[in-house]
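In: Give the three-dimensional model of this entry:
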Amino acid sequence: MEDADQGAQRPESLAEVGEDAVTTVGQSAPALTEQEKEELREELAKVEDEILTLSQVLAAKEKQVAEMKRKLGITSLNELKQNLTKGWQEVTTSAAYKKTSETLSQAGQKATAAFSSVGSAISRKLEDVRLQSNSFGNTPTFKSFEEKVDTLKVKDENNEDKSNSVSG
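Out: Alright, predicted model coming up:
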């Protein structure tokens, strides 16, 4: 058999696990003796039988689990709720979540302080503008201007009254 192995050509690279079977078939298969082929066929048949048996056992176990859950009143919705709760607990206890939460909290506090500061500054400016407008109203120039506007207003009202009495 050693002679057969030495004469057999082996591919330089073996197919990766999970590689597409079509790709593997397209490559030149190593030359095997009839005895090696028969041994491989027997082993293949055994592995396929084991797979079938395991699939049947798995199906039976899944059926058994479903029956137990039905008897216990465990529904898919209950399981989903439990899984979500457990997942959320894992997330909230993670270091990344805690760090992010802390950072966002600090950012919120800084933003609140900044908005408060801006609001105070705006309030002070508005108060300054109000005070300036009041002091502007007490200047002689403003009073003179105000008197002229009042005079024009009175003259306009008098003209309006005369035109209404003529047309009426």
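In: switch to C-alpha atoms for all contacts and neighbour counts from now on
Out: Will do.
In: So which residues of the chain form helices?
Out: With DSSP state H as the criterion, the chain has helices at 2-7, 21-26, 34-72, 76-92, 95-137, 140-167.
In: Would you format those as a markdown table with mean neighbour count included?
Out: Formatted as a markdown table, the entries for the helices of the chain read as follows, by neighbours: other C-alpha atoms under 10 Å:
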| stretch | mean neighbour count |
| --- | --- |
| helix 2-7 | 10 |
| helix 21-26 | 9 |
| helix 34-72 | 12 |
| helix 76-92 | 11 |
| helix 95-137 | 12 |
| helix 140-167 | 11 |
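In: how close does the residue lying farthest from the centre of the chain sit to E160?
Out: Farthest-out residue of the chain from its mean C-alpha position, per C-alpha atoms, centre = their mean: V166, at 77.9 Å. Relative to E160, V166 is positioned 10 Å away (C-alpha to C-alpha, to the nearest Å).
In: To compare with the earlier structure, here is another sequence to fold:
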Amino acid sequence: MTYCLLDPEPVTEVDEEMVSDVDLNNTLTDEEREEILSELTKLEEDISTLRQVLASKEKHHSELKAKLGITPLIEFKQNFNRSWYDMQTSTAYKKTSETLSTAGQKTSAVFTTLGTAISRKFGDMRNSPSFKSFEEKVECTVSNIKQTKVGSQGGGGSFEEVLSSAAHASAQETPSNNMSESSDHERTC
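Out: Below is the predicted model of the structure:
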């Protein structure tokens, strides 16, 4: 008696009648076997003949192409051109092309609108009182530098020297003197 690890019941021997009822080999009679072998042989001969015919036709095909001057490179170009044409005429390609064109137009419109908005904002900023005040201060500073440069050194010196002399001159001015000059300067600037 044999015990199975999963089943606590002992394994019993199988009935021989059950085994004989199952035909595992699917046995054929000698006549059926010879008939099948004969058919198999005929099919193999047909396949061999067809391969020979195909090889002959392929050889003739390549000879005709050689006479016409059709090379593999030319064939590749023709196939590529044909495929490219087929792709361009497909509905998927046309829809994609139209979608990309529309997207490009919309993107261009967005950038145009954005550029216009930025230009308008810069214009508004330039016209603002803060910017005008800043612009006036810069203009006054430049004119002060020019005046300082002309007043001292007789027109010589670098830009840095002019700046330092302007800073030095404004630092030496007294507060009362500075206020009177400042009010005079505001009138002129």
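In: corresponding residue for T92 of the first structure in the second structure?
Out: In the second structure, the residue paired with T92 of the first structure according to TM-score structural alignment is Q88.
In: Which residue, other than its chain neighbours, is closest to its match?
Out: Closest residue to Q88 of the second structure apart from its sequence neighbours, by C-alpha to C-alpha, 6 or more residues apart in numbering: K94 at 6.9 Å.
In: Counterpart of I74 of the first structure over in the second structure?
Out: Using TM-score structural alignment, the partner of I74 of the first structure in the second structure is I70.
In: still on that earlier bit, report the separation between the residue nearest to Q88 of the second structure and S101 of the second structure.
Out: 10 Å.
In: E34 of the second structure now?
Out: To S101 of the second structure, E34 of the second structure is 71 Å away according to C-alpha to C-alpha.
In: repeat for L163 of the second structure
Out: Taking C-alpha to C-alpha as the measure, L163 of the second structure falls 57 Å from S101 of the second structure.
In: before we move on, what about Q147 of the second structure?
Out: Remark: distance between Q147 of the second structure and S101 of the second structure (C-alpha to C-alpha) = 60 Å.
In: now swap in D23 of the second structure and tell me
Out: Going from D23 of the second structure to S101 of the second structure by C-alpha to C-alpha gives 70 Å.
In: Same check on E160 of the second structure?
Out: Following C-alpha to C-alpha, the distance that separates E160 of the second structure from S101 of the second structure is 56 Å.
In: what does N25 of the second structure give?
Out: From N25 of the second structure across to S101 of the second structure, the span is 68 Å (C-alpha to C-alpha).
In: ok, average deviation of stretch 54-72 of the first structure from the second structure?
Out: By mean C-alpha distance after the TM-score superposition for the first structure, the fitted stretch 54-72 of the first structure averages 0.5 Å away from its aligned residues in the second structure.
In: how deep is K149 of the second structure tucked in, by neighbour count?
Out: Neighbouring residues of K149 of the second structure were enumerated by other C-alpha atoms under 10 Å; the total is 21.
In: so which strand or helix has it?
Out: For K149 of the second structure, the host element (DSSP states H and E) is helix 129-151.
In: quick one: that helix to chain centroid distance?
Out: In terms of C-alpha atoms, centre = their mean, to the nearest Å, the gap separating the centre of helix 129-151 of the second structure from the centre of its chain is 51 Å.
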